[in-house]
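[1] coordinates only, no sequence provided:
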C-alpha cells in the first residue's frame, strides 16, 4: 500500500492546541491533484500544504495550498507553518540549511525568514506577501450585516467602507463597533451564498474578515474570519487576511513614508487564540511591503495510506 508522510503544526501560537491547525505533506511527489484535494478534505483543516521540488533551483520548494474544497494561490498561516516544518527538516530535496526560504506558489514567489531558538530549532517564521495591495469592490453594509447576523448599525465606516482587499488572496473586510459586537457575529450560510453570487461569482469564494480596534491600542486588533462556502465556518487565524487588512489600513494613513507594526488577535471565540504580527511599509505614498509573522508549535506526525 502506498503511503505519504505528514506532520501537523499549530500556527500563530507557541502553545499546542491553540492557533490555527495546519497539515504539511513535506514530500508530495507522486500525488495527483485529486489526491491532494482528497487529503485536504480528509483533514478538514482550513488548509493543507503539499511540498514539491522547485522548478527553479534558486528557490527552496514549490508549495501548493488546498482548502477542504479548492486550491488557493496563497495563504498566510500555511506559509508560516510550512516554513517552520521545512526549516526543521532541511534535508528535504537536498536543500541547504538556511534562514531564508523561497516558495514557488500560484500567487508568485513567497519569501520566508526563519527565527531560531537558543538550540537552533526553528521557533517562528515570517513571510513577505507575494502581491501588492489591491482593493476591489466595495461591499454594501446590508450584505455584511446579513452574512454576520448583525445589526447594520454595528458596521463602522469612519476609516473605510466594507471592501474586498488582497495581498495574494481576496477577503471582504469590515470594521465593527466593539468587542461585544464582534463576539456576537455568526455566519449565515444563505447570506454568504448570495454574497458569493453577487461579489465573487467568477473569483474566489466569498470570505468575510471582521475586526475591531482595542481602545487602549489602535494597532492591536481583534478579528474573526468566516468562509462557510469553503467549508470553513470560522478560521482561528488568517494570515493572508491580516496582511490585507494591515496593508489597507496603512494605505489610508496620510503619511507617505511610514512603517506600521500591527498585532491581530484571532480565534479567541473558538478557544484557539492566535497572535499574528503584521508589519507594513509605505514608501512614496504606496504600500511597498507586507510581512506576516508568528510562532509555531509541532503537534503530530504520521502516515497517510493511499
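    Looks like it came in fine. Bear in mind the structure is a predicted one, so any value in this text is a computation, not a measurement. Residues are numbered from 1 along each chain as shown.
[2] please make it C-alpha for all contacts and neighbour counts, starting now.
    Fine.
[3] and the strand ranked longest in the chain, which residues are buried?
    Secondary structure of the chain per DSSP state E: the longest strand is strand 286-305. Residues of strand 286-305 classed as buried: 286-298 (neighbour count, 16 or more other C-alpha atoms under 10 Å).
[4] repeat that for stretch 94-101.
    For stretch 94-101, using 16+ other C-alpha under 10 Å, the buried residues are 95, 100-101.
[5] now, those that are in strands?
    Going by DSSP E, the strands hold 100-101 from the buried residues of stretch 94-101.
[6] from the buried residues of stretch 94-101, which is closest to residue 280?
    residue 100 (19.3 Å; C-alpha to C-alpha).
[7] residues touching the closest one, list them.
    111-114 (C-alpha atoms under 8 Å, 6 or more residues apart in numbering).
[8] most neighbours of all the residues you listed, which one?
    Taking other C-alpha atoms under 10 Å as the neighbour criterion, residue 112 ranks highest of the contacts of residue 100 with 25 neighbours.
[9] one more structure, for comparison:
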C-alpha cells in the first residue's frame, strides 16, 4: 500500500510533568493500515505501546482503538486508553455524551470520564485465579524476593494478564533487581506494597510492573495492572475506596494513578494526567 500522511501524537500518561510518566504513540486516522503495518510501526517506535485510532464498529462507541506492543497486540491496556482518549479529544473528537467517552477495543466497550482535569477509565471486569505453587516459587526466586516478604498472590486478568504479588515492604519492593531473562518465560508480574515513609508523598501504595514476556523489562506506569490491583485490594478490604498509587520510582519516573470506587455503582475508576509531548504527521 502506498504511504499516506496521518496525524501523529506522542503523550506522557499518568503524569502532569513531561518525561515522568509512561509514553504513548498514537496514530490518528489509521484506516487502511494492515495488521502487519501496525505491528511494524509499533516495533519501530519501540515504546511499550502504540495505538491506532479507527472509526467504531459498535454504534455505542465514540472511537475504536487497537493497541500494539513491539511484539504483539493487546486487547486492553490502561495507559493507552487514557492517552488515546486524550489524543482523540485533542484532535476534535466529539463524544455522544459530554460527560463520558466510550472507547471500543479488543475486550469491548470501556467508558472513560472526565474527572476534573484528568481522564479516568472504568476498570474492566476482573478474573482472579490462584497461582500454581511451582510457578509462584519460580517467580519469587527470579524477582529476588525473600519468600517471607510475600503476603499473597493471584492471577489478575482484565484482558491483560498478570501475576499479582502483594508484599510487606515498599523499600524492599523498590530495591528488587529481577532477573528478567528468568521472568521472560514465566509471566508478567505486578508487585504492590503499602507505601512507607521513604516513598512518594501523598501516595498510599507503590507498584512495579515487570513485563519481560512482551519485551518490556519494567513498565513505567501500568493502568491495566493498577485497575486489577485496585479491584483486588479494595475487594479484599486491603485498600480504601479512594487512593493514589505511585509507579516508576526506580526508573526515575513519577507516575501517579488515581483510584476511586464509586459508592453507588461500585465501579472502580482509574485516572491520571496526560501530558502532550509531540504533535505532527507521519507517512505510513
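    Cool, got the structure. Worth saying up front: this structure is predicted, and the values here are computed from it rather than measured.
[10] can you redo the contacts of residue 100 of the first structure as CSV with distance to residue 140 of the first structure?
    Listed next are those as CSV, based on distance: C-alpha to C-alpha, whole Å:
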residue, distance to residue 140 of the first structure
111, 35
112, 36
113, 38
114, 40
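[11] of the residues you listed, which are still contacts in the second structure?
    Retained in the second structure (both residues aligned by TM-score structural alignment, their matches' C-alpha atoms under 8 Å) from the contacts of residue 100 of the first structure: 111-114.
[12] if I pick residue 155 of the first structure, what's in contact with it?
    Per C-alpha under 8 Å, 6+ apart, neighbours of residue 155 of the first structure: 141, 145, 174-177.
[13] got the buried residues for stretch 146-162 of the second structure?
    Residues of stretch 146-162 of the second structure classed as buried: 150, 153-162 (neighbour count, 16+ other C-alpha under 10 Å).
[14] and which of these is nearest residue 63 of the second structure?
    residue 159 (18.8 Å).
[15] the first structure: which residue goes with the closest one?
    Residue correspondence to the first structure (TM-score structural alignment): residue 159 of the second structure is matched to residue 168.
[16] picking up where we left off before, closest one to residue 83 of the first structure out of the buried residues of strand 286-305 of the first structure, please.
    Looking across the buried residues of strand 286-305 of the first structure and measuring by C-alpha to C-alpha, the closest to residue 83 of the first structure is residue 296, at 9.9 Å.
[17] counterpart of the closest one over in the second structure?
    If you follow residue 296 of the first structure across to the second structure using TM-score structural alignment, you land on residue 274.
[18] once you drop chain neighbours, what's closest to that match?
    The shortest distance from residue 274 of the second structure to any non-neighbouring residue, by C-alpha to C-alpha, 6 or more residues apart in numbering, is to residue 13 (4.5 Å).
[19] go on, residue 283 of the second structure?
    That would be residue 5: by C-alpha to C-alpha, 6+ apart, it lies 4.6 Å from residue 283 of the second structure.
[20] the first structure: which residue goes with that neighbour?
    Looks like residue 5 of the second structure aligns to residue 3 there (TM-score structural alignment).
[21] then residue 258 of the second structure?
    Residue 258 of the second structure maps onto residue 277 in the first structure, by TM-score structural alignment.
[22] tell me if I'm right that its match and residue 292 touch.
    Yes. Applying C-alpha atoms under 8 Å as the test, residue 277 of the first structure and residue 292 come out as touching, 5.8 Å apart.
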